[in-house]
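Engineer: What follows is a predicted protein model with its sequence.
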Amino acid sequence: MNEHTVVSDEIDDSVELTDEESQYKFDLTFYGADYPVDGLVKRLKRGDIVVPSFDPVNEGAFDVEAFQRKFVWSKLQCDRFIESLLLGLPVPGIFLVQQSNKTLLVLDGQQRLLTLVAFYSGILNKKEFVLEHVQDQFKGHKYDGLKDDERRIIDDSLIHATVIKKTSEEQDLSSIYSLFERLNSGGTQLSPHEIRVALAPGQLMNLVRDLNADLRWREIFGPVSKKLKDHELILRFLALRYEAGGYKSPMKDFLTSFAQKYSALDQKTGEDFTKSFVGAIGLAHEIAGKKAFKLTNALNAAVFDSVMVGLASRLDKGDPLPDVEALKGAYETLLQDAKYIASVSKATAREDQVAERIGLAVAAFDGV
């Protein structure tokens, strides 16, 4: 692989890991509730229980078809789950988090709940939902074709829910974010930003989605990331560009708090964010092209956030526009600075490392 090769999702961010996250304390309250299956289905269809899509392209609160494109059981798993309910067997519980408007967001149990909605509607993945991988008495049946006693059994089956609440409305999402990570540790692994999109949807995530289509950014990053790493880097730039003074590690909690704060983004702030990103990524592309933000073959997340903040800061100075050749020289000099390289190479989420590299990058471009 030569230095110009671009590989999707090849990002050097592993150096951010620290041991401080093992000291994390959960500031949440919990209570249990038993829901009948037919009641769960009604609540899902009304939007009282929300299945997250983990995808900022989907703006609807409950888009089953879009959700299933990425997270769906096999037909065998769906059939066996419905069969367990028809047989009166116990099934695993679900985890819900209460939102400020009293809706319940599904943290764990998405596949089970979507399977129920699909069975009651009679459609699974655009096909008729007919039971196949089940005992003979249920084979070929749909919900509407069940005998009255079978329908009552599944309607009245109870699924236990653990409902999680924040201790106050002003509390940030870090506790719920960390719980989400733990609950989704098996099966299809969610990326940090997929979880963030689920917990803090809104105007900021929509803006990040739009900025992600910038052609200069796409040439630098490469193919669109299936795990939303490109979205997360844009959010990271915005967060450190506008809130660096309040940065506290770990980085993932900082980004989640920023996403929560600006979820209801107003037009003026959105325009400022757009101008800042578009201007900085344009300069970075002029300076280094496809090789921007790379110390090796991989895009370095710490180089990205610091250089982008440095370039955006320089653009804030206004006219005259900086000379591209002079900026290129400043960029190359920065990448040879031993202090800077140390700050982007180890423990890069630590507060002192973040402050060090951003300070050096801002200073490098300030005089150009």
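Structural biologist: Right, received. Where do you want to start? The structure presented is a predicted model; accordingly, all values stated were derived computationally and were not measured.

Engineer: CA atoms for contacts and neighbours, from now on please.
Structural biologist: Fine.

Engineer: In terms of helices and strands, where is the closest residue to residue 244 other than its chain neighbours?
Structural biologist: Leaving aside its chain neighbours, residue 244 sits nearest to residue 355 (7.9 Å; criterion: C-alpha to C-alpha, 6 or more residues apart in numbering). Secondary structure assigned from DSSP states H and E places residue 355 in helix 351-366.

Engineer: before we move on, the earlier item: tell me, how many neighbours does the residue nearest to residue 244 end up with?
Structural biologist: 18 (other C-alpha atoms under 10 Å).

Engineer: take a look at this one as well, against the first:
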Amino acid sequence: MSQVAEFQYNEEELAEEFGFDDAQNESDSSEFNLKHISDIVVYGTDWTTETILNQLNRKNINLNPRFQRRDAWTIKRKSRFIESLILGIPVPQIVLAEKEKGKYLVLDGKQRLLTILQFYNKSESPNNNFKLKELEFLSNLNSLKLQDFENNPLYSQYLDALDNQTIRTTIIKNWQSENFLYKVFLRLNAESTPLSPQELRQALNPGKFTDYIDDQSIKSKGLKAIFTKQPDFRMRDNQLLLKYIAFQYFLPEYRGDLKNFVDKTSKRFNDEWEKKQDNIEETIQKFEKAVEMTIRIFGEDNFSKIWLQDKATYERQRNLSLLDTILFYFSDAEIRQKVEQVNKIKIEEAFKTICSSSPDFISSVKSSTNTITNTHRRLALWGKALQEVLEIDFNIPELINNHLVFSGFR
């Protein structure tokens, strides 16, 4: 039991390796009541593929169409997963959390579940009803899809084997804390590519605002520029947009716990969606204009990257904390208007100067990025540099008694 009490995860556990120096990591310092942990029930069951498909079709397992847009597996990988089920080759377990009786959230196995749904022609995604491809053992089934198995007696044995194959499924019941599910989620992914907890947040905090953010993250031109034209299957685009909105509205409430901060933002705007919709839509437009301005200043290849003076080049990876900082100021219409009047080279040079001459600035976007101190430090340092090059005055967030103080740019 002491192992559970001592377990914590930190920012490094969420570090991303796909073209980003990820400064969006969500650390959670919450402690748990050990009595609540001891009340949790975990048990395993061997559901067949057909049973799992039935649970998905009845919406008992939450795999909504919004997730299905974020398809991470190639057709080859999907095909070989189906091949493994047909042959009875062991596959990783599915892990579900029972939200209410008979209704489940997915903690591990979403891509496997999506593959089953797609192969059985029950999905709402582009890869629905895919043809098997590059199978390793059953090459005679290459180029076939579900209807071929159903209509040709030669293949019925394979479909029967697929339908009846058992998949180990672990179910967690009686959990009392969403934070516990986050920790389970991160542990499950500790030995594989880490995933963003935004995926779990959407399941735990459904609502019109949550749906709106997901829709906008798909449509956003700015996010497409940041995430190389495609919806990010780890939902970092969704997370980035949500964090942007949270900081636009509630910066003085930030206490260094990013996960809790954006969780509360989601819950608040889901509850107040009818009143806040117009304002949030305006905020999204500010985001798009801020990204557009950032790209115009730094170029498509270099925006949101740190300047390396010793190498006379920009870092290879994007830095999302740096991007947050730049977007914060470029979201203001008057600042953008002044930027239009200044040679963009001067702004870029001011940025290069702060990167090469301020170790505090670099530290604030590279290490422990979610602390209040580093959040304030990068906003204040870049804000002052921007004031000087633009030759205008505007308010910059202050740090007073370890609280961020900011009530608008003027």
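Structural biologist: Perfect, thanks for sending it. Fair warning: this is a prediction, and the values are worked out from it, not measured in the lab.

Engineer: before we move on, back to that, the residue nearest to residue 244 of the first structure -> the second structure?
Structural biologist: Using TM-score structural alignment, the equivalent of residue 355 of the first structure in the second structure is residue 376.

Engineer: residue boundaries of the strands in the second structure?
Structural biologist: Remark: strands assigned in the second structure by DSSP state E are 20-21, 41-48, 94-100, 103-108, 166-173, 307-308, 313-314, 318-319, 398-400, 403-405.

Engineer: As CSV, these with distance to residue 325 of the second structure and mean neighbour count would be great.
Structural biologist: Listed next are the strands of the second structure as CSV, based on distance: least, C-alpha to C-alpha, whole Å; neighbours: other C-alpha atoms under 10 Å:
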stretch, distance to residue 325 of the second structure, mean neighbour count
strand 20-21, 14, 20
strand 41-48, 43, 14
strand 94-100, 36, 19
strand 103-108, 32, 20
strand 166-173, 39, 19
strand 307-308, 15, 18
strand 313-314, 17, 15
strand 318-319, 10, 22
strand 398-400, 14, 14
strand 403-405, 14, 18
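
Engineer: From residue 124 of the first structure, how far out is residue 82 of the first structure?
Structural biologist: Going from residue 82 of the first structure to residue 124 of the first structure by C-alpha to C-alpha, to the nearest Å gives 13 Å.

Engineer: and the longest helix anywhere in the first structure, what other elements does it pack with?
Structural biologist: When the first structure is parsed with DSSP state H, its longest helix is helix 267-288. Packing partners of helix 267-288 of the first structure (3 or more C-alpha pairs under 8 Å, 6 or more residues apart in numbering; DSSP states H and E): helix 203-211, helix 215-221, helix 229-243, helix 301-316, helix 324-334.

Engineer: Can I get those in a markdown table including distance to residue 90 of the first structure and mean neighbour count?
Structural biologist: Shown next, in a markdown table, are those (distance: least, C-alpha to C-alpha, whole Å; neighbours: other C-alpha under 10 Å):
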| stretch | distance to residue 90 of the first structure | mean neighbour count |
| --- | --- | --- |
| helix 203-211 | 38 | 20 |
| helix 215-221 | 47 | 19 |
| helix 229-243 | 38 | 21 |
| helix 301-316 | 46 | 23 |
| helix 324-334 | 61 | 17 |
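
Engineer: In JSON lines: these, plus distance to residue 343 of the first structure.
Structural biologist: Formatted as JSON lines, those follow (distance: least, C-alpha to C-alpha, whole Å):
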{"stretch": "helix 203-211", "distance to residue 343 of the first structure": "26"}
{"stretch": "helix 215-221", "distance to residue 343 of the first structure": "22"}
{"stretch": "helix 229-243", "distance to residue 343 of the first structure": "15"}
{"stretch": "helix 301-316", "distance to residue 343 of the first structure": "8"}
{"stretch": "helix 324-334", "distance to residue 343 of the first structure": "12"}
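
Engineer: hmm, back to that, ok, which of the strands of the second structure comes nearest residue 277 of the second structure?
Structural biologist: The closest of the strands of the second structure to residue 277 of the second structure is strand 403-405. By C-alpha to C-alpha, the value is 25.5 Å.

Engineer: Could you count how many residues lie near residue 286 of the second structure?
Structural biologist: Neighbour tally, residue 286 of the second structure, other C-alpha under 10 Å: 18.

Engineer: again with the one 10 residues further on
Structural biologist: A total of 13 residues lie near residue 296 of the second structure under the criterion other C-alpha under 10 Å.

Engineer: Give the equivalent position in the first structure for it.
Structural biologist: Using TM-score structural alignment, residue 296 of the second structure sits opposite residue 289 in the first structure.

Engineer: Out of the strands of the second structure, flag the one nearest residue 64 of the second structure.
Structural biologist: For the strands of the second structure, proximity to residue 64 of the second structure was assessed by C-alpha to C-alpha; strand 103-108 is nearest, at 10.6 Å.
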